[in-house]
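>>> Following is a predicted model, sequence given first.
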Amino acid sequence: MHDHAPYTDRTPDPEDVGERLEALQGALHANGITLPSLGLDLPSLVGHYRLPLIALGNCNVETAGRLTEVLLKAAVR
């Protein structure tokens, strides 16, 4: 997994966006979380947006609970 610097004012190239999506998917997986609808929001990638969007999509209540648990645990660090 790559170490990614925060986005700047530049528009990221699609490869960078894809790498960030994969990194997010990997981080979620490392915490036992799968978001089945996770993906790029294609209109934002080709549109006039400053930054492309990553669509987190839908998840079931069990996954939402697990995600909440992981985020709260990380917030206390």
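Structure's in. What do you need?
>>> okay, CA-based contacts and neighbour counts for the rest of this
Noted.
>>> Just give me the longest helix of this structure.
helix 14-30 (DSSP state H).
>>> So Ala30 versus Leu24, what's the distance?
10 Å (CA to CA, to the nearest Å).
>>> next, the one to line up against it:
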Amino acid sequence: MRPRNALDWVAFVLLLIGAFAWGAFVTDVNVLDRALEPIADPLDDAVFVLIALSGLYWIARVAGLGPRDSSP
């Protein structure tokens, strides 16, 4: 399944960021916390919430609960 619209692409990019963040998290380095802490501490929490929502969006999309693709 490929991203087809802007919301798909935003959710996909957030999933990639989340995947890399979890990959670094298992090595005891919270990449998002280190990158976003100088800007604002609650910002990394907001990004993690967006990553979780994008994961739920893609689960629904893959399960066929989202809009149907009109192209073959």
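Sure thing, it's come through. Not measured: the values here are computed from a predicted model.
>>> Once they're superposed, tell me the TM-score.
Here the superposed chains carry a TM-score of 0.33, computed using TM-score structural alignment, normalised by the length of the second structure; 31 aligned residues with a CA RMSD of 2.9 Å.
>>> For the helix or strand following the longest helix of the first structure, name the packing helices and strands.
Following helix 14-30 of the first structure in sequence order, the next helix or strand is strand 39-40 (DSSP states H and E). Under the contact criterion of 3 or more CA pairs under 8 Å, 6 or more residues apart in numbering; DSSP states H and E, strand 39-40 of the first structure touches helix 14-30, strand 54-55.
>>> Show me which residues of the longest one are buried.
Judged by neighbour count (16 or more other CA atoms under 10 Å), helix 14-30 of the first structure contains these buried residues: Val17, Arg20, Leu21, Glu22, Ala23, Leu24, Gln25.
>>> quick one: which of the residues you listed is nearest to Ala74 of the first structure?
Leu24 (14.8 Å; CA to CA).
>>> count of neighbours near Gly18 of the second structure?
21 (other CA atoms under 10 Å).
>>> which helices and strands sit right next to the host helix or strand of it?
In this assignment (DSSP H and E), Gly18 of the second structure forms part of helix 6-25. On a contact count with 3+ CA pairs under 8 Å, 6+ apart, helix 6-25 of the second structure meets helix 31-36, helix 41-62.
>>> which one of those lies closest to Leu16 of the second structure?
So among these, helix 41-62 is nearest, using CA to CA, at 8.9 Å.
>>> so what does that closest one touch, helix or strand wise?
Counting contacts by 3+ CA pairs under 8 Å, 6+ apart, helix 41-62 of the second structure is packed against helix 6-25, helix 31-36.
>>> on that earlier part again, looking at the helices and strands packed on strand 39-40 of the first structure, which is nearest to Glu69 of the first structure?
Once those are compared by CA to CA, helix 14-30 is nearest, at 12.1 Å.
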